[in-house]
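Asker: Quick one: sequence plus predicted model below, questions after.
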Amino acid sequence: MKHIYFIIAVCFTATLFAQAPAGYYNSATGTGYTLKTQLKAIIDNNDDGLSTEFIAQDLGYGALYDTYENSDVDLYYENNGTLLDMYSERVIQNPDNTSTNLPDAYEYTYGVNQDDGTMGTAEGQRYNREHTIPQSSFSSASPMRNDAHFVIPTDKYVNAQRGNLPYGFVDTTLQFDEYSNGTRRGENTNSGVAAGYSGDVFEPIDEFKGDIARMYFFFVTRYESQITGFNYVMFDGSANQAIDQPFLDILYNWHVNDPVSQRELDRNNAIFNQQNNRNPFIDNPQFVLEIWQNSLSVEEFQITNAVKMYPNPASGNFVNIDSNEDLVVEIYNILGKKVKTQKITSTHKKLSISELAKGVYLVKLNSSIGSITKKLIKQ
């Protein structure tokens, strides 16, 4: 269970970097999109001119099944050596950040339940290879098609039900489909930060939301030089930000609220042993904010010199709001739900954020002369 391994993860903090070869990230010295380009050079073909030791290998599509036998084995939940499928593994995250494991509706054994090419008509019949970034977006080209860092083993039926849908939050007030572990398909929660996309989305359970997010950050980094030619609703058409704004906000929230697990660390190592490259956002989760911070928010904003809000991003329990007007401040989470209201006056200028989880929020500042809405990042 992800949070059961928290103590272990803390104990291994000192070895988190050591799991990558010594010097692997030495050339990752920049910030913002410069850092992303430096990471691309490291994890793609090591074209930074510093080393030819760690050139990523394309092992072909068939080799994914061989990789999975080391990278995607259940040694964390039932701990019985079966296939670890994020779309069927039943795990509940509790309010106190622990996890409860439930019996799976079905399990797969490597070498027995592999896709045989027949149509899947229900869950639990066979497994195949799920491209978290649909391969239609890059015309099934290699090496993308064969990259285990974002291609995962899943139930074939649920994989087909997802199709090419983007990931997001499903509006549970409307009709939706739910699969055996709580994974959902349905209409997007079309409010708040996610209002930029209307249509169906696919939502994994909380236990694996961060895993999916870090796969996306890996993909847009490794394939930075090609991504402007990839056509997918979650992408913005640029090489720099790469991920369209509503989805960037969602993935960042998933990343910070579902931190790296021991299972992800082990998977990263197993794929490195096969492909000779790593997911840097598993090794160094802080890279996400270092690269995309300016796209998620700004350090400070001003409206005609009348309002200041700082620090932003905020790592403490308060942000300061300086204004010539009395304000009513409303904070909304990524689902568009109001989570806090507070008055700000000339004598009380601190906005408390102690009760907020890490992530991206919308802060609406209402005054007698109008209102503005900006993003806030809590680290």
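Answerer: Received it, and whenever you're ready, just let me know what you need. Numbers count the residues shown, from 1 in each chain.

Asker: Could you use CA atoms for every contact and neighbour count after this?
Answerer: OK.

Asker: Where does residue 70 sit: helix, strand or coil?
Answerer: Applying DSSP: H, G, I helix; E, B strand; the rest coil to residue 70 yields a three-state assignment of helix.

Asker: just checking, it touches residue 270?
Answerer: Yes - using CA atoms under 8 Å, residue 70 and residue 270 qualify as a contacting pair, with a distance of 6.0 Å.

Asker: Give me the distance between the closest residue to residue 367 other than its chain neighbours and residue 350.
Answerer: The shortest distance from residue 367 to any residue other than its chain neighbours is 4.9 Å, reached at residue 327 (CA to CA, 6 or more residues apart in numbering). Applying CA to CA, to the nearest Å, one obtains 12 Å for the distance of residue 327 from residue 350.

Asker: now residue 298
Answerer: When CA to CA is applied, the distance between residue 298 and residue 350 equals 19 Å.

Asker: same check, this time on residue 270
Answerer: From residue 270 over to residue 350 (counting by CA to CA), the distance is 47 Å.

Asker: Got another one to weigh against that:
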Amino acid sequence: MKTPLLFFISICFMQLSFSQVVINELDCDTPGVDNMEFLELLSDTPNFPLDGYVVVFFNGSTSGMNSSYFTVDLDGYVTDINGLLLIGSNSVSPVPQVLISENVFQNGADAVAIYQANATDFPEETVATIDNLVDVLIYGTADADDVDMINIFNQDPRFADIQQINEGPGNNTNSIQRFVDMDDNVTYTATDPTPRQLNDGSGVVLNGISMSVAQTQYNEDEAFDITFTSETPVTETLNFNILLDNFGFDSSDFTGNTAITIPMNQSTASTTITLIDDSDDEGDEVTRIRFESLPVAYLALNNNLQIRIVDNDFTVANFGTPLNPTFGNVTSAQPAGYYNTLDGLADDDLRQALQNIIADPSVVRAQTYADVLDILMDADQNPLNSNQVWLLYTEQGRAKLDLQTGSDNNGKWNREHTYPRSRGGFNDIEADEIADGVDVFWTTKADSLRHGNSDAHALRAADGPQNSTRGSQHYGQYTGPVATQGSFYGDVARSVLYMEIRYNGLQVVNGFPENGPGELGDLATLLDWHRNDPPDDFEMNRNNIVYTWQFNRNPFIDQPDLVEYIWGTNVGDTWDQELNVTEFDVNTVKVYPNPSNGRISIQGLNTDAVVNVLSVEGRQIKAIKGSANNVIDFNLASGMYVLHIISEEKTVVKKLLVR
């Protein structure tokens, strides 16, 4: 057996009366992602109702100022046959009676206290108090003593000698456990965790039941077994039920027995669940297998077992992914005349007129940061599979269900700010955590910089670890993962250029500035990305979808040449929408992507063209017919080539690098 790390610290030397409820055990820090943290309470009588009690966690850091950051209202909960109530995440075994998210508890120096009060009495940032105090534990993980916190609680005579208890260094495997000796002296020990067990080993020993399945993912029409195993053979026939429903997944999606029996003197039972193959495009679903009614002599060692059900009825869009783009299949949903006020303007007048459109406070809406998740599941949907989102930097699809909800981002997707929060100076408020739907919104204007935090034109679905890798780097510093094709280059360029026009206080500049919030680089890189990766159907589709929520559009997707008139080669020229849409100009013909893998598209053509491919020595290799924005596959070896593009009796010469 592992040798305990002992910290037998007596918090007082006088005899203490036993409170009705005390903090019996705390595990504030566990290795890895802190998913095994728990708090255990102990009542002086078994099956004790905890109505009227609340648990409050206080932040003892300098910025926390000994104020509350998390509460658990205990109304409706009852301690078990041993007087124990466990609070923790579903990853804790045995599974707690009170379930909370993973990685909630702070390591310290902090405090957790029980009060006879309501959770509403402790809104966030309530300073610790001894009013209505029942019990308290001040703890840390090799932290200096929080003297201010100690001084608050030792004003209560019962805790006049309170000390800070050390669980061990960071990522330790201990928990802090409470012990009372024969003379009622209370001490604490940091040792191996014992959730749902009395710390001294006494009490009723409960028989643990676990459930298991062979896989965590099955397709519609497949079957799987759920096996139930008790720690020791049952002394009498054990009957219990299980539930599988979870959101849209219900009894219409499966068949199988959900009433389970483990015969006397045996320790296992199983049931077979068959998934129904329907014809509905309902998306991937998750069943949550859980015990419905275990007798009091049994413990659920695990619960809420999640199994993904892959829907085989997903749809495929009529347009391509950014890796294999299509053009012209998705048309802009801009209202008639949306950009008409830009005609005849140049320079600052053009900028201001454009901002007047996309930041019009009488029209444009701001949604919450939580709403953005719903927007992205639609706007960034993978064209090849409606059950997935398309990830920005890693250029791949990922199940919509794999949204990051905890601290672990591996294999998850989350929201990426193309204009980083720290550089934009964005912030959020408590209301941002509420997804209240498309019809509930804030009025917003050009000075509403805070709303940049949830502007879906500049938020994209991204791989969690890759989002962390990008961090707040400027584009040009960050160019994407190794071996990706850069299909996101134009997308991010247009999104951050949109942000400069949409919000006052933002500017896209040359270089990599470190002058505080507001500036993002590198402009030259982003202009190059915009030119070589023009808007495709995927980007136009997301522009249309975001418009239905925010009532504004990214103009650089609808009218990509506007970029040149504001930052590029046409600065100072007068914008004329009609001419820029229809007039053929050899200076606006673009080949992309460049560098390429041999597959390119040509932007700026009004009619079909002949594309002559020449070596750098001038030898013609092939001639291919091309048209505006259609993908051309040259099937060329790696190297540098010269393209002679002939259309409307005009010739454009472009260099092409094939990797």
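Answerer: Perfect, I can see it now. Because the structure is a prediction, the values reported are computed rather than measured.

Asker: in the stretch 1-150 of the first structure, which spans are helices?
Answerer: Listed in chain order, the helices found in the stretch 1-150 of the first structure under DSSP state H, counting those that start in this stretch are 6-11, 32-43, 63-71.

Asker: chain center to stretch 161-168 of the first structure, what's the gap?
Answerer: Here stretch 161-168 of the first structure shows a centroid-to-chain-centroid distance of 15 Å under the convention CA atoms, centre = their mean, to the nearest Å.

Asker: for stretch 221-238 of the first structure, same thing?
Answerer: Relative to its parent chain, stretch 221-238 of the first structure has a centroid offset of 16 Å by CA atoms, centre = their mean.

Asker: buried stuff in that stretch?
Answerer: Burial within stretch 221-238 of the first structure, assessed by neighbour count using 16 or more other CA atoms under 10 Å, is assigned to 221-224, 227-228, 230, 232, 234-238.

Asker: Can you pick out the ones from those that are in helices?
Answerer: Members of these lying in helices (criterion: DSSP state H): 221, 222.

Asker: export the buried residues of stretch 221-238 of the first structure to CSV and tack on distance to residue 21 of the first structure?
Answerer: Listed next are these as CSV, based on distance: CA to CA, whole Å:
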residue, distance to residue 21 of the first structure
221, 20
222, 18
223, 22
224, 23
227, 28
228, 31
230, 31
232, 34
234, 32
235, 31
236, 33
237, 33
238, 31
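
Asker: quick one: which of the buried residues of stretch 221-238 of the first structure is nearest to residue 209 of the first structure?
Answerer: Within those, proximity to residue 209 of the first structure (CA to CA) peaks at residue 234, which comes in at 15.4 Å.

Asker: wait, what's in contact with that closest one?
Answerer: Counting by CA atoms under 8 Å, 6 or more residues apart in numbering, residue 234 of the first structure makes contact with 166, 243, 244, 247.

Asker: Tell me the one among the residues you listed nearest to residue 343 of the first structure.
Answerer: For residue 343 of the first structure, the nearest member of these is residue 247. The distance, counting by CA to CA, is 30.6 Å.

Asker: Spatially nearest residue to that closest one, not counting backbone neighbours?
Answerer: For residue 247 of the first structure, the nearest residue in space outside its immediate sequence neighbours is residue 234; the separation is 6.1 Å by CA to CA, 6+ apart.

Asker: Quick check: the gap between the one you found and residue 251 of the first structure.
Answerer: 10 Å.

Asker: What of residue 20 of the first structure?
Answerer: Here the criterion is CA to CA. By it, residue 20 of the first structure lies 24 Å from residue 251 of the first structure.

Asker: quick one: which of these two has more around it?
Answerer: A count of neighbours by other CA atoms under 10 Å puts residue 251 above the other of residue 20 of the first structure and residue 251, at 26 against 18.

Asker: Could you verify my assumption that the more buried one touches residue 211?
Answerer: No - the pair residue 251 of the first structure and residue 211 fails to qualify as a contact (CA under 8 Å) at a distance of 9.8 Å.

Asker: Count the residues that sit near residue 111 of the second structure.
Answerer: Taking other CA under 10 Å as the definition, residue 111 of the second structure ends up with a neighbour count of 28.

Asker: That concludes my questions; thank you for your assistance.
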